[in-house]
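**Student:** Need coordinates for the following:
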Amino acid sequence: MRVFTRRIVVVGTGYVGLTTGACLASLGHRVVCSDVDAAKIRRLSRASVDILEPGLEELVRDGLDSGRLTFVVASASVVAEAEMVFLCVPTPMGADGGADLAAVESVTREIRDQLPHGCVLVMKSTVPVGTSARIAELVRRSDVAVVSNPEFLREGSAVRDFLRPDRIVVGSAGQDAAERVAALYARLGAPTVLVDAASAEMVKYAANCFLATKLSYVNALAELCERSGANIADVTAGMGHDRRVGRSFLRPGPGWGGSCLPKDTHALMRISEAVGFDFALLRAAISSNVRQRERMVDKIAEACGNGRANSLAGVRIGVLGLTFKAGTDDLRDSPALAVARLLVERGAELVAYDPGLRADDPHLEGIVTLVDDAYQAAKSAAGLVLLTDWQEFRTLDWPRLAAVLDGPVVVDTRNQLDPEVVRRAGVSWHGVGHPPIRA
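**Tutor:** As a prediction, the model looks like this:
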């Protein structure tokens, strides 16, 4: 496939939009990123990136230095010379659980008359099946094609995922428009899947909801291992060698979360209900995920609580990690934060450390006291709880932690730690899907 340099406008400089714009510029395209937040545009124009994402700030700086990447305050006229316009605006969960398309539709109405003849409008945001058709109706122009090109970016590895993708999915009723979008990624050498727009929109939901279901399954399996005396690490190691199963998404934890899986599972439930399909399996996966967070609280209460009732009232607990995954500063639908809230509801006093967070984060007010390191979090605590799998937690000084803990116990909800290292330091280890290892 021949590679062309295109003039591209990316509307929205959130997680997806900024990564998309910076990466497309790195592939040689000329990219203008627009956003309604003027202060944010000023920061980005200085290569100041607020998102904690490895490699992203460097790509932004390189794009600015080369002149291939620019940032402007959003206006309808910004699309006037674009060959392609990527819509990367938020589609948050609405009150009914479905995706809220207000921002997508508002931007479409604003720019439709300014789109040049032959322009391709690319839907990058995650949207329900049928949205591309709806946007085409709003555009009301036969000379402008609407194409679905879903993103598959994981926080903490978004740049790598964009530049080394498993596949490129492009959906459109017109072959020419689909091939023009696919050609943007030709230098990546990834498999390209050309489908209709509705199928492309479904691919994103289908993939994320499958992963959520897989995680709910392994969390349920971990509980079964605890009750039956099996070891989840050994069980998943045996499962992972089967190519039909694979090794990914087989680690138990405090539940799944983040900016995508909760939103997408609920959105697919709404899509299913709209066409009269009872997606019982997906509903069970969502319910199991809620229960997993509550189960982690029960596990913590059993290890750190007072009296026969395992009361957490007034119990000081040190918390390691609050972001939804390591390598990010994102607290959106974080299972770690959800567990922390449940602990507070049961009366616990939390002191936490997370390498990606600042003490003034408004999401933490009234929930935890944030400190500068793990040892401060452990000081005088009845126990430690690891909720996010930051790599640095594997190399903590456990004799030092044991010396400051009031209760020599750690509840490792990610099975991140080496139980023998913890045990030798005089601290009991409680994992997920394993029998406890006593000090």
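
**Student:** C-alpha only now, for contacts and for neighbours.
**Tutor:** Noted.

**Student:** Show the subsequent helix or strand relative to the helix or strand containing residue 218.
**Tutor:** For residue 218, the host element (DSSP states H and E) is helix 197-228. Using DSSP H and E, the helix or strand that follows helix 197-228 towards the C-terminus is helix 232-240.

**Student:** any idea of the angle that next one forms with helix 197-228?
**Tutor:** Orientation note: helix 232-240 sits at an angle of 140 degrees relative to helix 197-228 (axes from the mean of the first three to the mean of the last three C-alpha atoms, to 10 degrees).

**Student:** helices or strands up against helix 232-240?
**Tutor:** Judged by 3 or more C-alpha pairs under 8 Å, 6 or more residues apart in numbering; DSSP states H and E, the packing partners of helix 232-240 are helix 197-228.

**Student:** and the helix it packs on, how far out from the chain's middle?
**Tutor:** Here the centre of helix 197-228 is set off from its chain's centre by 14 Å, with C-alpha atoms, centre = their mean, to the nearest Å.

**Student:** Please spell out which residues along that helix are buried.
**Tutor:** Using 16 or more other C-alpha atoms under 10 Å as the test for burial, helix 197-228 gives 197-206, 208-209, 211-223, 225-226.

**Student:** returning to what we had before: which elements pack onto the helix holding residue 218?
**Tutor:** helix 131-139, strand 145-148, strand 168-171, helix 232-240, helix 261-274, helix 280-304.

**Student:** if we go to 10 Å?
**Tutor:** If contacts are counted by 3 or more C-alpha pairs under 10 Å, 6 or more residues apart in numbering; DSSP states H and E, helix 197-228 sits against helix 131-139, strand 145-148, strand 168-171, strand 192-195, helix 232-240, helix 261-274, helix 280-304.

**Student:** compare with the first, here's sequence two:
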Amino acid sequence: MNITVIGTGYVGLVTGTCFSEMGNNVYCIDIDEEKIKSLKDGIIPIYEQHLEGMVIKNHNKGNLIFTTALEEGLSKSDICFIAVGTPMASDGCADLSVVFQVAKNIGELMSHDLIIVTKSTVPVGTGDKIEKIIQKELDKRGVNYNFQMVSNPEFLKEGTAVEDSMRPDRVIIGSEDEKTINMMKELYAPYVKNHDRFIIMDIRSAEMSKYASNAMLATRISFMNEIANICEKVGADVNKVRLGVGSDKRIGYSFLYAGCGYGGSCFPKDVSALIKTGEIAGYSPKILNEVENVNNNQKMVLVNKIREKFGENLSNLSFGIWGLSFKPGTDDMREAPSVVIINELLKSGASIKAYDPKACEVAENIFKNNENIEFCNSKYDVLNDSNSLIIVTEWNEFKSPDFNEIHDRLKIKLYLMVEINLTRNY
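**Tutor:** As a prediction, the model looks like this:
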């Protein structure tokens, strides 16, 4: 098939690349000329396992085309995916301005019948609004092309996005047009050997499914963080509690790890957007409000431990940090707990030495020109002259450290762990 994917962010780039991997001709469109140039040169703007090699291979083969020319992609495509960002607006709602601008551009430029698929995470009812915008532009032009709207939410996990795209656990197709549904099934057939994984529903239900899934996972994380905080107060071990809870087949072990709270590009904005969707519809989602509150408070847990140990004034103290990305396997630092922790320590006068296997460059851009932060090339280098070690992100290389090395290098033998929220003195 010939496919256009509008947006070369996390979702768009992974989706377009994986479609090209199966032999489709894919036009990846972005208005950022520098990004498109970099992609053509094989420079990938994000870290995701296996992605770089697939991008270079398929671009060199000629079936993964990077361009700023939307008209070129639309003129040669059967299906157009909208995969642009929907960040959190100042009021907590999803900012759909780019989605609606893309819809307008499609209406201005499409030159034949087209299936238009919303891959971006959007609130319920957005598909209807996109349809009206496109139709308005077609009416202005005096043309009458047939187009079908589809909601096809993504369920990619950062760090395993390529694997999730190539072997999805389900493919949700929001459409009520039989011909369109069959075409979407044909597109996804190489990835889904078990046809039970196709879930067909109306567009609004498909849009809601994405938000509901992320809200459920975020709820599990905040719930377990509350349990961890109670465990610390009463002398229980949250890791053992997790084993007891997760062994119930109705619950399972996924997303039951205690930590500094969730972050990234999805959970924070999607929980917030779902809360706003409920409020706009006249319903106050109390559980989701508390999920958000627990998460915001959880990002302060390690900061509060440091202040309990060293006091409010952290001047002349240095802290080593392992892990900056919001989760292992990615360089994404959007809404990362590490940003909150570092900012709070800096406000209290501390200096920081930090290391992350993939996110140091991203962090340098976030904290640029701050002379109180040093980014190190080795996890052990952050320990030199540091008063405490703080582990924020559970990368594998942090799980079995050399404790003798830690002991020898740290000024004060204080080791704060994200996973069980306990302070250990060595």
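
**Student:** Quick one: average offset of the helix holding residue 218 of the first structure versus the second structure, please.
**Tutor:** In the superposition with the second structure, the average deviation recorded for helix 197-228 of the first structure is 0.5 Å (mean C-alpha distance after the TM-score superposition for the first structure).

**Student:** count of residues packed around the aligned partner of residue 244 of the first structure in the second structure?
**Tutor:** Residue 244 of the first structure maps onto residue 250 in the second structure when the alignment is built from TM-score structural alignment. Residue 250 of the second structure has 8 neighbours, counted by other C-alpha atoms under 10 Å.

**Student:** Is residue 250 of the second structure in a helix, a strand, or coil?
**Tutor:** Secondary structure for residue 250 of the second structure, judged by DSSP: H, G, I helix; E, B strand; the rest coil, is coil.

**Student:** for the residue most central in space within the second structure, helix, strand, or coil?
**Tutor:** Nearest to the mean C-alpha position of the second structure, by C-alpha atoms, centre = their mean, lies residue 265 at 3.6 Å. With three-state DSSP as the basis, residue 265 of the second structure sits in coil.

**Student:** Which residue is the nearest non-sequential neighbour of it?
**Tutor:** Excluding its sequence neighbours, the residue lying closest to residue 265 of the second structure (C-alpha to C-alpha, 6 or more residues apart in numbering) is residue 334, at 5.8 Å.

**Student:** quick revisit: output the residue interval of the second structure matched by the helix holding residue 218 of the first structure.
**Tutor:** Going by TM-score structural alignment: helix 197-228 of the first structure matches residues 203-234.

**Student:** swap in stretch 336-351 of the first structure?
**Tutor:** Aligned using TM-score structural alignment, stretch 336-351 of the first structure spans residues 338-353 in the second structure.

**Student:** What residues of the matching stretch count as buried?
**Tutor:** With burial defined by 16+ other C-alpha under 10 Å, the residues of stretch 338-353 of the second structure counted as buried are 338-339, 341-342, 345-346, 348-353.

**Student:** just checking, which of these belong to helices?
**Tutor:** Among these, the members falling in helices are 338-339, 341-342, 345-346 (criterion: DSSP state H).

**Student:** export those to JSON lines and tack on distance to residue 107 of the second structure?
**Tutor:** Output for those, formatted as JSON lines (distance: C-alpha to C-alpha, whole Å):
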{"residue": "338", "distance to residue 107 of the second structure": "42"}
{"residue": "339", "distance to residue 107 of the second structure": "40"}
{"residue": "341", "distance to residue 107 of the second structure": "45"}
{"residue": "342", "distance to residue 107 of the second structure": "45"}
{"residue": "345", "distance to residue 107 of the second structure": "50"}
{"residue": "346", "distance to residue 107 of the second structure": "49"}
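
**Student:** Just give the number of residues close to the counterpart of residue 84 of the second structure in the first structure.
**Tutor:** Structural alignment (TM-score structural alignment) places residue 84 of the second structure against residue 89 in the first structure. Residues lying near residue 89 of the first structure (other C-alpha under 10 Å) number 25.
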